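Participant: Okay, predicted coordinates and the sequence, questions at the end:
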Amino acid sequence: MTKQVNAHWTELVQSGNRIYIGANAGLPETLLAQLLAHKRNLSDVEILQISTLGDAPWAAPENSAHFKVNTFFISGPEIRQAVAAGRADYTPCFLSEIPTLLQDGTLPIDVALIQVSPPDEFGYCSCGVAVDITHTAAKAAKYIVAQINPKMPRTMGQSFLHIEKFAAVVNSEVPIATLPIAKQTSITERIGQYVALLVPDRATLQLGIGKIPDAVLASLTQHQDLGLHTEMLSDGVMHLMQQRVITNRYKTFHPGKAVTSFCMGSQTLYDFVHENPHVEFYPSHYVNKPTNIARNDNMISINSAIEVDLTGQVVADSIGHDFYSGIGGQMDFVTGANLSLGGKSIIALPSTAHQQSVSRIVANLQPGAGVVTSRGHVDFVVTEFGIAHLKGKSIRERSLELIRIAHPKFRAQLLADVRQHYWVPDYQANTPTDIPELGNIQLRQIQLKDEYFTLRPLNPADERRLQEFFYSHTKHTRELRYGYDPKLMSRENSCSLVSIDQSNDCALCLVQEQGTRTSLHAVARFYKIGETTCEVAFVTKETSQGMGMASVLLEQMIEIAVQRGLHKMFALVKAVNKPMLNVFLQHGFEIMSGGDPHEHELWLSLKEGAR
């Protein structure tokens, strides 16, 4: 079934019309070139678009009398410059809600210019790599003009339009625009590793485009049976599907299928999605609908930001008064992930900008900056310095969590700034510090008796968590740890215990992450005494004793002490505390004779060769 080519399709476009142009890698470049060639007959035509891949000559200054761009997402230098200069408009809207604006007449479309695959034997053309809002815009338009391109992949799902619906077609075989894979840096690689720690096996993922999503995907190669429900599909996703990391086997919505609305990447990616029954493309109003997203259990949304303030407000579409990108689907997926059983929303960004001269974790948002994701929606914020857990946290706790993952050179100023608003009390004197010996990634995943725990530094944001840990102990445990029964642990005392200089002393903990919940199971610390000696001590939650936590923590403490050049480590242990005595003895400590018969003094030589 064929349709006659209308060589004069531009006659369908009149001055004052609103034209929709296909998005992302589905941009109908041939049609746009023909439109520009006939611009002398047109005035005040509004070009409605979302993000596009490639140049945007219709937004150039010389075309401003003919075309005015109205974009839902700012991409590329030409569109960004046009918006900044006032030649183009930016319309903020959740991606899931844009189709409604087109369907209900809020933004009526006169002509939709789209790019599709050749028709099949039944006359159906596929929107290919760009179903997104293009499919909906075409159905809402008075007239559809289609660029039929044999190189456009035929994608499965709800991607098809019948050729009889087209007012005109132009045959044009041209390469589909590709997007090179961004080169990784040590910073984005660390961010990817931290985010991967938050992703459980069998989770369903949503990721965007760029260095950080690519770094996350590269860090997921050891995961099992992941699923995909995302607005955009990239080369990194393709690689994980080929490696059988993404299997979609345990998805609870569209099981067995990777669900997306558009893809951008290499020609290899486009070949991969062509007639691939395991990848289904649906319009944005379906893929991005929060209630649909939430039908995936363990839904993990991973998005980026321009800046985040210390209360958790996320700026993602502007730099101050200058609009930079768009709302896109961030809030759609943050909301959907929050509604999902076991879901998490993650915002990941580098800690600094402009060659480390500007902190992207800020006490106050820039004037004019717009909040895309509210402080009430974010579960986790990740930088190259770690993971901040925000869900259920007070403003004080959020501030300390976010200061901890800010760049170290900005932490003191952030703490000083946040004190001006009384968000952090005066007794919180120290900024969070890292343990240098743990390296770039300050977390360790530990498996103990078929359960997983995270080993990490204790930090100021753990103040309340340490209080809860203390009050969970029995009188017997408190007496074994402290030598007497301290019945109270004030916030001031808890703060002093978690706010230590980790480059001098050392405090570690083992925590268990269950969704967005964190529980403290064991704490270990050593205090430096003099130049070459330290005292070590532990306490483990009663319900976790006997799992080997003390051994894990002690081994890490010994390793850190050795790297710091300390010569001796000692501990004081009650004689009745046989399990703890055995832990020390198994790690080479020796009991010193004499002293109190009710308390043993144990020593370990840390000099090389002595152990």
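Facilitator: Everything's here; your move.
Participant: okay, CA-based contacts and neighbour counts for the rest of this
Facilitator: OK.
Participant: Where does Gly342 fall, secondary structure wise?
Facilitator: Assigned by DSSP states H and E, Gly342 belongs to neither a helix nor a strand.
Participant: should've said Glu492
Facilitator: Going by DSSP H and E, Glu492 is part of helix 491-498.
Participant: Stretch 24-36: which residues count as buried?
Facilitator: Of the residues in stretch 24-36, Asn24, Ala25, Gly26, Leu27, Pro28, Glu29, Thr30, Leu31, Leu32, Leu35, Leu36 count as buried by neighbour count, 16 or more other Cα atoms under 10 Å.
Participant: and the comparison structure, right after this:
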Amino acid sequence: MAKAPAKLNWQQLLKSGDRIFIGSHAGTPAALIDDLIANAKQLHDIEIVQVYTLADNKWVEPQHQQLFKVNALFIGGDKVRQAVAEGRADYTPCFMSDIPSLFSEGVLPLDAALIMVSPADEHGYHSLGVSVDVVSAAAKSAKKVIAQVNTAMPVTYGQAFIHRDQIDSFFYADQPLPEMPAPELDAITERIGQYVSLLIEDGATIQIGIGKICDAVLRYLGNHKDLGVHSELITDGVMDLIKKGVVNNRKKTFHPGKTVTSFCVGSRALYDFVHANPHLGFYPSEYVNSPTNIARNDNMVAINSAIEVDLTGQIVSDSIGHLFYSGIGGQVDFSRGASMSSGGKPIIALPSTAQNGTISRIVPFISEGAGVVTSRGHVHYVVTEFGVASLRGKSIRERSLELIRVAHPKFRQQLLEEVRKHYWVPHYQLHTPMEVPELGNVGFKELLIDGEEFDLRPLNPSDERRLQEFFYSHTKETLQLRYSAVPTQMSREKSCTLVGVDQSRDLALCIVKQKGSVVQIQAVGRYYLLNDNQSCEVAFVTREKHQGKGMAKRLLQEMITIAELRGLTSMSAYVRAENKAMLAVFQKAGFSRLPGDEPTEVNLQLRLPRSAGSKPAEHN
């Protein structure tokens, strides 16, 4: 047990008008602050500088406003949020990586730092335990360090120690560390977590935030291999992956073999896990959040959330309109670091709607009063429950269409109309993106063809330029076999028509090769619903280097399955007689030749059985 609380003379330690820092996250010295409040006497107008504090934040309540004025560098908790909204507290936006320099350079000079530490070891060193982050810099810069010594504080390694000679006053008080229970996940959150997990490759190093979405991502990483962690925060979900061997840090290129973090928040089990664990390194924020250090991890994946995203890719994450809600934190640090990393991926993940589905979080322009935290140039991916929008290297027009694709379907037409007002999307762009639900929950299928990995998915409006490039990659022979002619032009308008498909009626699928933000179409398969609404005509084309490898077969199989599920009764195709390879694909799939008048063209047909659960096609 810790010693009995030392009686502190706060009138000697502090004076009115001082600026003090209080320890952050689960390392908030609550008993020490309670003692200050109880014994403040004639003290007043003390500025408290803090980031997120996992505590009751009683010092921000109105009855203490003559004693304290809070300056939040990150807003956490309803009391602080309300105080900022009412003008009783201030919010100072800043990157987490920059906060230490605010202290050390005297921009926010500290008269005292109130922190929590573990009992000293035999050499006189206390550990900052679960919260090294900006506490380390505050302790180094403050004129006085006042420490609550708590036997419940774990001892963590890395750069987590402070010697007793660096502490001016001690307050011995035990208290359990505050815990943060794992959030309950809903279907939307789970789907987002699943999509994000698909962007994370084996051997990647990840940064994860806090909250439902990040927890869902961690739960879907259970089958990954050789992941590493370089993150300002770790939670119970990271602990679980370490215990399973999923996170082993073997492939890390910076601090290989070690999980690097600056603080942890979670359960008592997590705090026990980090205690004296040599495989974890707790380092200050200026080190962990340095974009240069983050970028030293190859394949760095940064996962953060947002309040809203506009159609150019601007990220709002610290305010709801004029209401300041949280803070910049480490989002920009890690987004920038991941974008600089070899193979890195900055990801923003959020639900597509708010307020019970009544408001879209994908917006044509940011709300009045809201501020951009992460610029449109920093983010590579935006993920919602409707899929993954890839923004890197995309024009405003292309990223608008990508983001509309992951917006909630009921808002897509409205979003398309809004962006058309600004000429970001041309007048001939008629259709909003649509899913093909028959492809399954994630909307695409992973394929292994001839030893290479590909994705089979619907074409969508943002594929306009990719389809154009696909067309111009074809030889004259391929064009002749596919179109029975040699077309010489695929305009943007024509390409737009071909990718802007009403997928509930017609079908347009493609097989793509994707490496990060680099996507190339390898094959396209289509069917067009005929006037009887019961049959369709099928066609496809494959990039020359992949012809004969089974891509056409795979596309045809998928189209047959979808046609059956939609209740169609037959499929037809017209193939040039000399195209023996394509004729073989159709015939192996069960198509029969029909008599025809044109000797250079073969008419084929497939009768479809009505599968269980299928329903007749209903189209206008």
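Facilitator: Perfect, I can see it now. Everything quoted here is computed from the prediction, not taken from an experiment.
Participant: What TM-score do the two superposed chains give?
Facilitator: Remark: TM-score between the superposed chains equals 0.98 [TM-score structural alignment, normalised by the length of structure 1]; 609 aligned residues with a Cα RMSD of 1.5 Å.
Participant: about what we covered before: now for the helix holding Glu492 of structure 1, which elements pack on it?
Facilitator: The contact analysis (3 or more Cα pairs under 8 Å, 6 or more residues apart in numbering; DSSP states H and E) places helix 491-498 of structure 1 against helix 463-471.
Participant: buried stuff in the helix it packs on?
Facilitator: Glu463, Arg464, Leu466, Gln467, Phe469, Phe470.
Participant: Show me which of those residues is closest to Leu520 of structure 1.
Facilitator: Phe469 (6.4 Å; Cα to Cα).
Participant: I figured that closest one hits Lys541, correct?
Facilitator: Yes - Phe469 of structure 1 lies in contact with Lys541 (Cα atoms under 8 Å); the separation is 7.5 Å.
Participant: longest helix in structure 2, by residue count?
Facilitator: helix 551-565 (DSSP state H).
Participant: Give the aligned range of it in structure 1.
Facilitator: Aligned by TM-score structural alignment, helix 551-565 of structure 2 falls on residues 549-563 of structure 1.
Participant: picking up where we left off before, okay, and the common contacts of Phe469 and Lys541 of structure 1?
Facilitator: In terms of Cα atoms under 8 Å, 6 or more residues apart in numbering, Phe469 of structure 1 and Lys541 are both contacted by the residues Leu520, His521.
Participant: Which strand in structure 2 has the most residues?
Facilitator: strand 518-529 (DSSP state E).
Participant: Can you name the secondary structure element that comes next after that strand?
Facilitator: Later in the chain than strand 518-529 of structure 2, the nearest helix or strand by DSSP H and E is strand 535-542.
Participant: compared with structure 1, how much does the longest helix of structure 2 deviate?
Facilitator: Here the mean offset of helix 551-565 of structure 2 against structure 1 after fitting is 1.3 Å, by mean Cα distance after the TM-score superposition for structure 1.
Participant: Which strands or helices does that helix pack on?
Facilitator: Short answer (3+ Cα pairs under 8 Å, 6+ apart): helix 551-565 of structure 2 packs on strand 507-515, strand 518-529, strand 535-542.
Participant: With respect to burial, which of these scores highest?
Facilitator: strand 535-542 (a mean of 22; mean count of other Cα atoms under 10 Å).
Participant: which part of structure 1 lines up with that strand?
Facilitator: If you align by TM-score structural alignment, strand 535-542 of structure 2 falls on residues 533-540 of structure 1.
Participant: cool, stretch 26-40 of structure 2 as well?
Facilitator: So stretch 26-40 of structure 2 sits over residues 25-39 in structure 1, by TM-score structural alignment.
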